[in-house]
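# Please work out how this folds:
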Amino acid sequence: MGKKFTIGVLIGNVHTAHPKDLMRGIRAAASGMDVNVIYFLGTQSVRFNQKFALEDFDYQYNTVYDYAKLAKVDVLIIAYGSLCIFQKNEDKQAFLDKFAGIPYVLLEDATDDPRGIYVMVDNFGGMQKCVEHLIIEHHLKHLVYLGGPEDNQDAIERKAAFLNVMAEHHLPVTPEMMAVGDYSEFVDNLVEQLLKDNPDAEAIISANDEMTVACYRVCKAHGLRIGKDILITGFDDVERARYSNPPLTTASQDAYKMGQIAVEKAVDICAGRPVESVRLDAELIIRESCGCKVTRRAKEKADEKTELLHIIDELRLFQHKSWLGPFLIRDLMQEAENEKSFYRKSGEVFYHLGIRSSMLYLLEQPVTYENGQKWKMPQRMYLTMHQYRENIQVFEKQERPYIDGSFGVLDCCSSGEDHFSYISFLLIDGKRQYGLLMLEIEPEEISFYYILALQLGTSLRFLEANIKQKKYRDRLREKNEVLNFIAIYDELTGIYNRRGLMESLVRFNQDNLGKKACLMIADLDHLKEINDNFGHAEGDCAIRTAAGIVKEVFGQYGDVGRFGGDEFAGIVRYSEMEEKEQLIYNIHQKCEQYNEHSMKPYYVGISVGVVEFVCEKKIDFIEMFKHADEYLYEEKKKRRKTVCRNVNFENS
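This next block holds a predicted model:
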C-alpha cells in the first residue's frame, strides 16, 4: 500500500452554507480516496453579536491557519475566498508565503505561484446569466446590486459582470445602486439603505445566497412581495436557496463538487502527477424569486421533502446536544482541582457526545494575544489528551508527544489503516490562547462544537487559574508550616519553645483528665561558665546537647521543650513512665556517657526536678512549675562545682 497522504484545509466563514458544502465535498472525496484531512477553521462570531457591546476577539481566529505548519501536512487546500474576508492586513501572496515548502490547491481565487493551482467557478459567466435573465426575460431596468467583500476575487468578478451587462444594455449604475456586503446574512442595514436610495428598484441582485436572507427579511418587513413587487437573485445555490419562500433564483456554484475536485488535485500533487487549474461552469437555476413560474416535478418535490426532513433531524440533534453540552462542561469544570482528571473528563465528554476520536493539543504555556499585536507563532503544540472511542489516554506533562512541522499528527498517534478527518477549533478565552481541539465530526455539527470549544476555552482558563491558586495555596501552606514551626519550635534545639510547650501542656492536660502525670523541669549546669570560658558557640552546643538528652529520656513518654535560656521542661503520663527517680538517674547517666566520649573542654551536666500531679480542668501550671523548681533547686546542690575539664585555658 502506498503512502497515506494528509491534507490540511484552511477555511473560514464556516457559519455560512457555502464553506460547509465545500467541506462536505472534501470529506466525501477524502474518504473515497483514503486520505487524511485536518481542517483549520477560522470561525467568526462578531456578526452574531454586533448588536451588543461585546469585545471582538475574532482576530484570534486569523492565527488558526498558522497551526497548519505544525501539523506536518503533505498539501494544503486553501479556501481563500472564505479567508480573505477576515485577512484585512495581509495580502494574498504574503499569506501564501507563510506556507513555503507546502504545495497547495487554491479555491475561489486565482494564483500563478508554481507551488499551487486553483479551482474556481466561472463567476463572471454565472453573474452575467443572472443579470441578463432579469433584463431580457423580465424587461427590468432598475436593478440594485449587493456585492461581496472588495478584496474577494469571487466578489470582484461578479461585480464586474453586473457592471458589464448593465453597460451593454445602456442601463445606468450610480453609487447609490450598489452596496458592499460581507457575504453573511447580517447585512440588513445595507439592504435598508438600497431600498431607501432606490424606492423604484425592481430587483436586488445579491453576490451570494447568504446575503439574500437579509434581502428577504427586509423586503418582507417593508410589505414587498418577493417575486412580484420586487425580484431577488443570488449566487451559489446553497441548500437554503431551495427552501426560501419563495425559492431563490441563483447561479450554481457547486461547492460540493469543488471540494471533491480540490481533493483529487491535491492527491495528484502529492503523487507527483501533472495538475492544472480548473474553472467550473456556473449554471443559472431559475426559481420563483425572480418572478418566473416554475413547475416542479414530483421527484424534485420528493427530494426536497427528504432533504427538509434531514434538516429537521439535524436541528433536533443540535437541540439535544445543546441541552446536554452545558451539563457535560459543568462536570468538566468540577475536575478543575486536578489537571489530569480534567483532561480525562474532556475525553469522556467527547465520547459521550458520540465522537469517534478527539485530540487536545495545548501550547507549552498559554499565550496572551492582544488585538493589533504582532502574532508570534508558537513552535510546538503538545498532545495532552487522545480519545478514540471509549479509550482515553492522558499524557503526563513531561511525556506529551508534540507536533512542530517535522513531527505531525500521525507521529503523535497513528491511526493505523483508518483514515481520519479532524476539524480543528482554536481554544481561546478572550485574549488568552491555549491550543487546538481536533474532533472527528461532520460539517453539520460545527455550530454546536464551536460553542463547546468556546466553553472548553473558558474551562481551560478556569483550570489555569485553579492551578495557579493551588500553587499559591501550596506555597502559602508551606510558609504557614514554616511559620507555625517557628512559632512553636525552638530554632536552636528543634524541640518545643515556650509557646509550643505551654500549648502542649494544656492539650496534654485536657486529653488526660483524671489521670496521674509528672511535670519535669531541667536546667543545664553552669551555662555562664561555658559561655565565659569557651564562647557562646560552645554554649549553644551545650544547650543542643542537653536538649537532645532530655528529649531522648523524657520524649519517649511525653512532650519536652526549651523553656528559655538553659531551662527545659516536659510532661509525661505517670502510667507510661518509669519511677521519677529512675528518670532522673537516666538523665545523669546519658550526660556521663556523653562526657566520656566528648572531646569538648567542658562537661555537660543537667539538674532535674520532677513533680507528680493529677490532670484536671482547673490546674494551675504556674504553681506546678513552682513546685518542680523547688525540687530542681535541691538537685542543683549536687551538681559539679565547675564544668571545666583539666585543660589549660585563660579566663576571659
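# drop to CA atoms for contacts and neighbour counts, all remaining ones
OK.
# what sits up against stretch 48-66?
10, 40-46, 86-87, 98, 186, 369, 371, 375, 377, 426, 428, 430-431 (Cα atoms under 8 Å, 6 or more residues apart in numbering).
# List the buried residues of that stretch.
In terms of neighbour count (16 or more other Cα atoms under 10 Å), stretch 48-66 has its buried residues at 56-66.
# Next, check the contacts of stretch 48-66 against the strands and list the overlap.
10, 40-42, 426, 428 (DSSP state E).
# Pick the one among these closest to N391.
Nearest to N391 among the ones in strands among the contacts of stretch 48-66: L426, at 23.7 Å, using Cα to Cα.
# Excluding chain neighbours, what is closest to that closest one?
Closest residue in space to L426, ignoring its immediate chain neighbours: L436 at 4.8 Å, by Cα to Cα, 6 or more residues apart in numbering.
# go on, F235?
N208 is the one closest to F235 (Cα to Cα, 6+ apart), at 4.2 Å.
# so that neighbour touches D236, yeah?
Yes. Between N208 and D236 there is a contact at 6.0 Å, judged by Cα atoms under 8 Å.
# And the helices in the stretch 301-450 of the chain?
339-352, 409-412, 446-488 (DSSP state H, counting those that start in this stretch).
# Pick the most buried one from those.
Most buried of those, by mean neighbour count (mean count of other Cα atoms under 10 Å): helix 339-352, with a mean of 20.
# Next, the angle from that one to helix 446-488.
160 degrees (axes from the mean of the first three to the mean of the last three Cα atoms, to 10 degrees).
# residues in contact with helix 339-352?
328-329, 331-333, 335-336, 357-358, 384-387, 389-390, 392-394, 396, 463, 467.
# From the residues you listed, which land in strands?
Using DSSP E, the contacts of helix 339-352 in strands are 357-358, 384-387, 392-394.
# so can I have a markdown table of these showing distance to S289 and neighbour count?
Conversion of those to a markdown table gives the following (distance: Cα to Cα, whole Å; neighbours: other Cα atoms under 10 Å):
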| residue | distance to S289 | neighbour count |
| --- | --- | --- |
| S357 | 43 | 22 |
| S358 | 43 | 24 |
| T384 | 52 | 22 |
| M385 | 50 | 24 |
| H386 | 49 | 23 |
| Q387 | 48 | 23 |
| I392 | 52 | 20 |
| Q393 | 54 | 16 |
| V394 | 54 | 20 |
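# Helices of the stretch 501-650 of the chain, start to end?
Taking DSSP H, counting those that start in this stretch, the helices of the stretch 501-650 of the chain run over residues 527-534, 536-554, 580-597, 621-636.
# ok, back up a step: got CSV for the helices of the stretch 301-450 of the chain, with distance to R217 too?
Listed next are these as CSV, based on distance: least, Cα to Cα, whole Å:
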stretch, distance to R217
helix 339-352, 37
helix 409-412, 45
helix 446-488, 22
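# one more to put side by side:
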Amino acid sequence: MTNNRLNIGLFICHLDNEYANEICKGAEYAAKELDVNLIVFPGMFLNASFNDPENEIYDYQYNSVFYYAKKENLDALIVSVGTIASFISQKSIEAFLDTFKDIPILTLESKVSGYPCLQTDSTAGLRDAIEHLIIHHNRKHICFVAGRKTNEDALERLNVYRTTMKAHNIPVTEDMIVYGDYSEYSREIVGKLLDDNPDADAIIFSNDQMAIGGYQELKSRNIRIGADISVIGFDNSPGSVTMVPPLTTVNANTPALGYRAVGKIIQDIKAGEFCSSVLDSHFVKRLSCGCSLHENTEHMPIDSFSTVSDILEYCDDSILGNIKNSFFGTIVLDQINSIWKDIIEIAILPKAKPYPKNLIVDKLMTLLSSPVTSFFSVTNIAFSFRCFSGVIIALINDPDKRSEYYRLNSHITSAIAQFLSTSLYQQEHDSKTGSWSSIYITRDTLTYGTDTAKTFSSMLAKLKDLGFAASYLYAYDEPVAIQPDGSWKTPDTLYLQAFYNPKHTAVLSGETRRIASTDIFDNEYTGFEDRFTAVIVPIFTNEQHHGLFVCNTDVDHFGHIYTTSLHLGASFKYLSLLKEQIQTKEQLVMSLSEIHEKNELLNHLSTSDELTGVNNRRGLMEKVEYLINKPANHGRKAMLLFADMDSLKIVNDKFGHNDGDFALKNIANILMTSFRASDIVGRIGGDEFVCFAFIDDLDFPKTVQARIQELSNELNETCGKPYYIEMSVGVSEFSCDPNIKIEDLLSQADSALYSNKRYKRMSVLK
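The predicted structure follows:
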C-alpha cells in the first residue's frame, strides 16, 4: 500500500497496442474513481521472440518488468492473459501466474485454472452481427477471418460463427476460414480467402485490427465494401469508426473490461471471496455491412412520437443504445441529449424557426473537449450526429424548416471538423515535441557524458518536458543479461540514479541511492501524496539490461513511454561504455612489455573447442584461473562441475563417430543452457567437460544439476536416437583464493562424478 492507498498492478502487452490502451483507459478511470494507485507493467507477448525473431529479437527484455510485481508492493494484480500470453500453452500460462500467486490475481479475457476471471462473452454480439448479415442483407457466402488456433477468444468467436451459420442452414467449408494473428497485417490471408471464395458476399473478422488489412486488400481489388461485400469486425476499437466506410463491428466493452476489473478485484479482496464474471458484447451497426447512413429512419415509428421525449428515447436506443449501460454512458447521454433536445424541440414546431446555433455549438464544443471522449471518441460523436441528422430530416416535411436545419447541421459539421483539425494539429505538435525531447536525452548524454550529474539533470529536464508527473531512473550495479523468455530473478537492490516528483528533484550518489527492489514504487524519495498511475519499463540496449524507468503519468501520455525508454537505454549504454573506457585507461598502467606478452599469448592460443564451440581446455583453465585469482573475487563462493558423457565409446563403435559428435554437441548445449551466460563451460578432452560458476544462491548447484537432468530427459524424448545421451556429473564447491589449485578442484569434482556414475543405467541403448 502506497500513500495509504491500495496498489493495483496491471500486466498488459505493449502500450502502443490499441486494445491494451483501451483496457488501461478503463482501469485508470476506475482507479481515479475509487482513489487507488494503478501500476502498469507493460511487457510484450510472452515468448514473442520465438514468433518473429527478426523483428522482435529483444522484445523479451520488456517482460522482465513483470517480475518486479511483489506482494510487498502490490495489493492485487490484474493480468491481461489475452494480450501477453497468446503464444504460450495453458500449462505455461499457469506456471507464469503461479510465480505471483502470493498476490490476489484476477485474469482478463481467458480463464486460467485456479484463478478468477473477468471476460467478455462474444456470443450475443457476434451472433447478432452474423444474423444481421443473413436476415437483413441476405448474405449467403459468409467467410471468417479467425485469430490464432491456440487463442481461447479466437476459438470462441470461430465457434459462434460455425454454430450461427449452422442454425441458419448455411454450410461452412474449411476454405471459408483463414487464421490470422490479430494484427492489421492480414492482407495476404484475406487475399487467399478471396481467391478461394470468389463469390464471397461477406467477411467477418475476429477483431477490428485484421479488418484494417482486409479493407486494404478489398480496395486493391476494386471490391466496394458495403455494396459488393459486407464486412464486420470485432472489438469496436477507437479506429473502427474512422475507417472508410465506418466499420460495422461488435462492442467487446474493452474499456469496461479494465474499469470493471479494478472495481471487482478490490471488491473481492474486501469480501474475501474471488469469483469469475462475464461482460456482454453488443452489435454495433455502421456502414461496412451494407446499411445506409440513415438506416435508423427507414422503419422509424413517426406516428407513435407524441413528445420530444419519445423522439429522444428513440434516438438514444437506435443510435446510442450500444453505450447506454456502459460506465461512461450516462455522462455521454446527458451531454448529447441536451443538444439533441434543443434541436428536436424546434424541429417539431409547426413553422420554421431559427435554431440557437451558438448555444448548440457551445454545448457541442464542451462535449468534444470533455474527458469522456477518451471512451466515446470525437469520431464516434460525429458519426452519431450524422445518424441523428437522418432522424431529424425524416421528421421534417416543410422545405423551410429543412433549410433551417441544414444551416444548423452545416454549423455542427463545421464545428466538429474544426475541432478534429485542431486536435490533429495539437497531436502532431505534441508528437514532434515528444520526439525531440526523447532525442535530446541521447544528444545531451553524448554532450555531457563525462559529467554524470549534469547528464542526469538534463535527462530529468527532458522527462518533465514529456509531461510525466514524476520520473525515477534506476540502474543496476552492472549491465545484466536475462533469459530469452524475459524471466529472471530480480536483484535485491537497485541504484536510484535520479528522480523528480512534485516535491523534489535530485541526482543521487553513494549508498544512499540503493533501494530495495520491492520498494521501487514506495521509498523515501517517492513522496507522492496524491493517487497516481505509474508505468514501469526496462532500460536496455539489445541484450543488455541497464535498469528501470518508472514514471507517474496518465494514459494520455503513454505514447511517449517506449520511445523515451529506448533513448534512455542508448544513454545508459553510452555511460556504461564511458565507465569501461575509464577502467581501460586505468589498466593501461600495466607495462608495455606485459601487454605485449599477453597479446602474443592470445594470438597463439586457440581457446575454443572446434566441435562443440565451448572453451577448450586451455581457454577454460585460463579463464577460471583468472577469475579465482582476481582480488575482487577473493572469498566469493564458486563451483566447478565436472561432467563426462556416459558410454561415448559404445555410441562411436555401434553407430559411428558422427553420432558420437552429435551426442557431444548436445552435451555441450545442455551445459551451456543450464548455466548462465556469465558462467564458463569448456570441453577439456574427449567426453569430459568442466563448468565454472559463481554461487550467488545457495541452491544454485542443485538447480543446475536438476536443469541438466531435465534437459537431458527432454533431449532423449525428442531426438529420435536409439541410444541415450546422458552424462555423469560431479560438483566441487569452494571459495575463491589465489592459493587454490584448479587440479585439486577437478579431482574433487571427478570423485563426485564417479560416485554419480554408480547409479547410471546399465545399457546406453533404448
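# tm score of chain vs chain?
Once the chains are laid over each other, their TM-score by TM-score structural alignment, normalised by the length of the first structure reads 0.67; 478 aligned residues with a Cα RMSD of 3.2 Å.
# The residue nearest to L426 of the first structure maps to what in the second structure?
By TM-score structural alignment, L436 of the first structure lines up with L548 in the second structure.
# What's the local residue count around its match?
By other Cα atoms under 10 Å, 25 other residues sit near L548 of the second structure.
# OK, contacts around it?
Neighbour list for L548 of the second structure: 473-475, 536-539 [criterion: Cα under 8 Å, 6+ apart].
# Please point out which of those residues the first structure shares.
On the basis of both residues aligned by TM-score structural alignment, their matches' Cα atoms under 8 Å, what survives of the contacts of L548 of the second structure in the first structure is 473-475, 536-539.
# so stretch 584-601 of the first structure aligns onto which residues of the second structure?
Using TM-score structural alignment, stretch 584-601 of the first structure corresponds to no residues of the second structure.
# What's the match for G234 of the first structure in the second structure?
So, by TM-score structural alignment, G234 of the first structure is matched to G233.
# Correct me if wrong: its match contacts G213.
No. Applying Cα under 8 Å, one finds G233 of the second structure not in contact with G213, separated by 11.5 Å.
# So between those two, which is more surrounded?
Neighbours per residue (other Cα under 10 Å) separate G233 of the second structure from G213, with G233 holding more: 29 against 19.
# Which residues are in contact with that one?
204-208, 211, 247-250.
# quick revisit: need the ones in strands among the contacts of stretch 48-66 of the first structure in JSON lines with distance to S414 of the first structure, can you?
Below are those laid out as JSON lines (distance: Cα to Cα, whole Å):
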{"residue": "L10", "distance to S414 of the first structure": "23"}
{"residue": "F40", "distance to S414 of the first structure": "20"}
{"residue": "L41", "distance to S414 of the first structure": "23"}
{"residue": "G42", "distance to S414 of the first structure": "26"}
{"residue": "L426", "distance to S414 of the first structure": "22"}
{"residue": "I428", "distance to S414 of the first structure": "27"}
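# Now the two most distant members of the residues you listed.
L10 and I428 (18.4 Å).
# More neighbours: these two, which one.
Shown here are L10 of the first structure and I428; by other Cα under 10 Å, I428 has more neighbours (27 against 22).
# Next, the contact list for the more buried one, please.
60, 434-435, 454, 457-458.
# for the residues you listed, which one is nearest G148 of the first structure?
Checking these against G148 of the first structure by Cα to Cα gives Q60 as the nearest, at 23.0 Å.
# counterpart of that closest one in the second structure?
In the second structure, Q60 of the first structure lines up with Q61, judged by TM-score structural alignment.
# so how far is P538 of the second structure from that match?
As judged by Cα to Cα, to the nearest Å, Q61 of the second structure and P538 of the second structure stand 7 Å apart.
# anything in contact with each of the two?
H545.
# about what we covered before: can you add secondary structure and give the buried residues of stretch 48-66 of the first structure back as a markdown table?
Formatted as a markdown table, the buried residues of stretch 48-66 of the first structure follow (DSSP: H, G, I helix; E, B strand; the rest coil):
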| residue | secondary structure |
| --- | --- |
| D56 | coil |
| F57 | coil |
| D58 | helix |
| Y59 | helix |
| Q60 | helix |
| Y61 | helix |
| N62 | helix |
| T63 | helix |
| V64 | helix |
| Y65 | helix |
| D66 | helix |
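# I403 of the first structure: which of the ones in strands among the contacts of helix 339-352 of the first structure is nearest?
When those are compared against I403 of the first structure (criterion: Cα to Cα), the nearest one is T384, at 11.6 Å.
# for the counterpart of the closest one in the second structure, what are its contacts?
Taking TM-score structural alignment, the alignment pairs T384 of the first structure with Q497 from the second structure. Shown in contact with Q497 of the second structure (Cα under 8 Å, 6+ apart): 456, 472-475, 507-509, 513.
# so where do the strands sit in the stretch 251-400 of the second structure?
Using DSSP state E, counting those that start in this stretch, the strands of the stretch 251-400 of the second structure run over 277-280, 282-284.
# Let me have those strands in a markdown table, extended by distance to S403 of the second structure.
A markdown table is the format used below for those (distance: least, Cα to Cα, whole Å):
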| stretch | distance to S403 of the second structure |
| --- | --- |
| strand 277-280 | 42 |
| strand 282-284 | 31 |
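# which of those is buried the deepest?
strand 282-284 (a mean of 24).
# which helices and strands sit right next to it?
helix 123-131, strand 249-251 (3 or more Cα pairs under 8 Å, 6 or more residues apart in numbering; DSSP states H and E).
# Onto which residues of the first structure does the next helix-or-strand element following the first one map?
The one in question is helix 123-131 of the second structure. Per DSSP states H and E, the first helix or strand lying C-terminal to helix 123-131 of the second structure is strand 142-146. Residues 143-147 of the first structure are where strand 142-146 of the second structure aligns, with TM-score structural alignment as the criterion.
# contact partners of that stretch?
For stretch 143-147 of the first structure, the external contacting residues (Cα under 8 Å, 6+ apart) are 155, 158-159, 162, 177-181, 190-191, 194, 198, 201-207.
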